[in-house]
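Asks: quick one, what's the 3D model for this:
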Amino acid sequence: MGRGLGEARPDREDGPVTYEAVVLDGPGAWRLEPLGAEPPPPGEVRCRVHAAGICGSDRELFDGNRPAGYVRYPLTPGHEWAGTVEAVGEGVDPALAGRKVVAEGFRNCQRCERCRAGETSLCTAAYDETGFTRPGAFASYVTVPARLLHLLDEEADLSAAALLEPSAVVASAVLKGAPRPAERIAVVGGGTLGLLAVQLLAAYSPAELVLVEPRQQRAEQGGRFGATRQLHPSDAGAEAGRFDLVVETAGAAHSAALAVSLARRGGRVALTGIPAPGAAGIDPIALAMQQTTVYGVFGAPSEAWSYAVRAFGSGVLDPAPLITHELPLNAYDKAVSLVGSGDPEVGKVLLRP
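Replies: Presented below is the predicted three-dimensional model:
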């Protein structure tokens, strides 16, 4: 059997390692390019990618819909990944070699006021993120700063761990929303983020944990993850003003407005979805009169990453059931087309170099 595309191979027994990576030259224009696995620079590590997830922002890259300031073509996409450290650069602890890891995507500066306050996802330096402005993980190898690594247990399932990036985003929303036991909580949207949110929020022993989701299959999966009840968006009006905390993950045209309407007076809302332009707005008068606290979430700070990794290691968070497709690098375009296709059978799609 021949070597699969994306599989690393030695040019000779003691020679350099070459591999193939997805290169997106521009919207819709991609290729597999052979590259050499260079030694990592000082302070960085080279990791062998086990699996990399595809999300809506990766489809934006492919379709050309991502704002210009948040992409730099040509690039190798891939910001959701898990793998194993294979080589370390100067100044990096050699003991990291061989460890299973994930890594934060934001290349935060560590110097600005927000970074120094621990709010690394609010870094005021120029936007810089693995898979968008730096080479990502749709390749056999990815090189990242060692300071961004989070170590996994030796027995960790690396395919499931590839979902720790969206898990960290959800963890950020949960930390901002500060759920308390016996509260009434709603999650709007039953995609990957929503179902991960259900898992994390169920651990807080809410009095109610309602998943608002139109797709029956996703709604039922939410029940298996800890949702006490499922609600179709068309029936959500009757639930307005009931919930202490609402976590919105759908990114649909009306989901943010729906999430705010579900919150009780003085309630909290965390918005993680990013809708297309023209989405329904939120009434500022209602926000003021209802004294609603609204949190926006984009990416995740280091604190949220640590929380997600701990939840994964303890078994509180189990992303594996969300994975429905694992495809090789040479099926990159097919994998992207599955994401956002609307097919209820499509959950999380992974690329496996």
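
Asks: when you work out contacts or count neighbours from here on, use the C-alpha atoms and nothing else.
Replies: Will do.

Asks: contact partners for the nearest residue to Asp11 once chain neighbours are set aside?
Replies: Excluding its sequence neighbours, the residue lying closest to Asp11 (Cα to Cα, 6 or more residues apart in numbering) is Val17, at 6.1 Å. The contact partners of Val17, taken as Cα atoms under 8 Å, 6 or more residues apart in numbering, are Ala8, Arg9, Pro10, Asp11, Gly36, Ala37.

Asks: what's near enough to touch the third one?
Replies: The contact partners of Pro10, by Cα under 8 Å, 6+ apart, come to Pro16, Val17, Thr18.

Asks: same list (these) but as TSV, adding distance to Leu271.
Replies: Output for the contacts of Pro10, formatted as TSV (distance: Cα to Cα, whole Å):
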residue	distance to Leu271
Pro16	46
Val17	43
Thr18	42
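
Asks: for the comparison step, fold the sequence that follows:
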Amino acid sequence: MVNASAHAPVPDDVRAAGRAVLVERPGRHRLVEAPRAEPGPGEVRVAVYAAGICASDREVYAGNRAEGYVRYPVVPGHEWSGTVEAVGPGADPALVGRKVVGEGFRACLVCDRCREGATSLCTGGYDETGFTRPGAFADFLVLPARLLHILDDRADLRSAALLEPAAVVAAAVLAGGPRPGERIAVVGAGTLGLLAVQLLAAVSPAELLVVDPRTERAEQALPMGATGVCAPPEAAGLRSRYDLVVETAGAPTTAHDSCLLARRGGRVVLTGLPGPGARGIDPVHLSVSQLTVRSVFGAPPAAWAHAVRAFGAGLLAPTPLITHELPLEDFAAAVALVGGGDPRVGKVLLRP
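Replies: Down below sits the predicted model:
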């Protein structure tokens, strides 16, 4: 782990007020102070322990997140861990003092998709912590108690801050339905890819390949359960080999290339979000090979529960993915690290 910045003691009066990183508009932010918000009916207030920064947060700050998926001004932060500090009317008082993580989507719970349990497909309109609601780049976070997932009292909250991306990966794994003895490939060795390797290794595949042009990043997957790594040019020679391919990179060609790696009748799950101009999937190949292609955006409660159980059982060990920890005051530097392209930079945490 690289400690990119020391944590100076925070005065009690500042802690009482509560600080938050407010992005007023693209490219402009400031650290603000405000009284600690009191949780309303059915809500809790969480003291944030750590919050991860991902590409979506970088998009919020740069101003290139898709229209309708951010509402300025906003306090970002959708990957977090913390401890329940207070509960509002109707919330269980026993939650106070518990270590928790929490879902981000504020689903309506009444539409057909929500009633199916697919809250990430809610038709009531997009609403998510850190994008349209105040997020966790702050000392405190208020959210509905129903969104919490309770951790073991011995849980490492630093590692637990990565359970949001782990839940997304869990959604992809559940969608892909891996079976013991299958050949599986993971395209991308970023945070999502390395978490995917850990969950997939638990299924005992015959082969678990990681494809990434960054050799150093890809090789991190070997002690996590991967059986081999290679760069995209080498992967081109493995066409039609894999029963399941999980794409996590979101690069311009990775969705197209992932479908080529899958065997005839194989399965492909896409989790990356490529930008405009990405190379599309060949419809002829898709039809002739009879591939099953699924996509994942966010995670429903079942995927969160899967990730939290795997974390509690020791099947998910996110700690090696964390390379930098910075205080709230260094938000801009943290965002720059995430977007800098240095392969040595893994998961960057903000620590209130």
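
Asks: returning to that earlier point: which among the contacts of Pro10 of the first structure gets closest to Arg99 of the first structure?
Replies: Val17 (19.7 Å; Cα to Cα).

Asks: so how far is Glu33 of the first structure from that closest one?
Replies: From Val17 of the first structure over to Glu33 of the first structure the distance is 14 Å, taken as Cα to Cα, to the nearest Å.

Asks: sec struct for Val168 of the second structure, please.
Replies: helix (DSSP: H, G, I helix; E, B strand; the rest coil).

Asks: okay, now it: neighbour count?
Replies: When neighbours are defined as other Cα atoms under 10 Å, Val168 of the second structure has 23 of them.

Asks: excluding chain neighbours, what is closest to it?
Replies: Nearest one to Val168 of the second structure, counting by Cα to Cα, 6+ apart, is Ala299 at 5.0 Å.

Asks: quick one: the one you found and Lys99 of the second structure, what's the gap?
Replies: From Ala299 of the second structure to Lys99 of the second structure the distance is 20 Å (Cα to Cα).

Asks: ok, Gln220 of the second structure next?
Replies: 29 Å.

Asks: coming back round to it: and the aligned partner of the residue nearest to Val168 of the second structure in the first structure, which of the three is it?
Replies: Under the alignment (TM-score structural alignment), Ala299 of the second structure pairs with Ala300 of the first structure. Taken by three-state DSSP, the conformation at Ala300 of the first structure corresponds to coil.

Asks: what's near enough to touch Ala300 of the first structure?
Replies: Thr120, Ser121, Ala168, Val169, Ala171, Ser172.

Asks: and with 7 Å instead?
Replies: Ser121, Ala168, Val169, Ser172 (Cα atoms under 7 Å, 6 or more residues apart in numbering).

Asks: check Arg179 of the second structure too.
Replies: Val203.

Asks: ok, now with 8 Å
Replies: Val203, Ser204, Pro205.

Asks: next one: it from Leu200 of the second structure, what distance?
Replies: Remark: distance between Arg179 of the second structure and Leu200 of the second structure (Cα to Cα) = 9 Å.

Asks: and the strands in the stretch 251-353 of the first structure?
Replies: Using DSSP state E, counting those that start in this stretch, the strands of the stretch 251-353 of the first structure run over residues 263-271, 293-296, 323-327, 348-351.

Asks: ditto for the stretch 101-250 of the first structure
Replies: Applying DSSP E, counting those that start in this stretch to the stretch 101-250 of the first structure gives strands spanning 141-145, 149-151, 184-188, 208-212, 229-231, 243-248.

Asks: average distance between the longest one and the second structure?
Replies: It stands for strand 243-248 of the first structure. Overlaying the second structure shows strand 243-248 of the first structure at a mean distance of 0.2 Å from the equivalent residues (mean Cα distance after the TM-score superposition for the first structure).

Asks: so which bits of that strand are buried?
Replies: Neighbour-count burial for strand 243-248 of the first structure, counted by 16 or more other Cα atoms under 10 Å, picks out Phe243, Asp244, Leu245, Val246, Val247, Glu248.

Asks: so can I have JSON lines of these showing distance to Pro77 of the first structure?
Replies: Shown next, in JSON lines, are those (distance: Cα to Cα, whole Å):
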{"residue": "Phe243", "distance to Pro77 of the first structure": "38"}
{"residue": "Asp244", "distance to Pro77 of the first structure": "38"}
{"residue": "Leu245", "distance to Pro77 of the first structure": "34"}
{"residue": "Val246", "distance to Pro77 of the first structure": "31"}
{"residue": "Val247", "distance to Pro77 of the first structure": "28"}
{"residue": "Glu248", "distance to Pro77 of the first structure": "26"}
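
Asks: ok, these vs Val349 of the first structure, which is closest?
Replies: Of those, the one sitting nearest to Val349 of the first structure (Cα to Cα) turns out to be Glu248, at 21.5 Å.

Asks: can you give me the distance of the match of Ala299 of the second structure to Ala178 of the first structure?
Replies: 15 Å.

Asks: ditto for Leu196 of the first structure
Replies: For Leu196 of the first structure relative to Ala178 of the first structure (Cα to Cα), the value is 16 Å.

Asks: give me the more crowded residue out of these two.
Replies: Using other Cα under 10 Å as the criterion, Leu196 of the first structure and Ala178 rank with Leu196 on top: 26 against 12.

Asks: contact partners for the more buried one?
Replies: Leu196 of the first structure is in contact with Ser167, Val170, Leu317, Pro319, counting by Cα under 8 Å, 6+ apart.

Asks: related to what we said a few turns ago, closest to Gly267 of the first structure out of the buried residues of strand 243-248 of the first structure?
Replies: The closest of those to Gly267 of the first structure turns out to be Asp244 (Cα to Cα; 4.8 Å).
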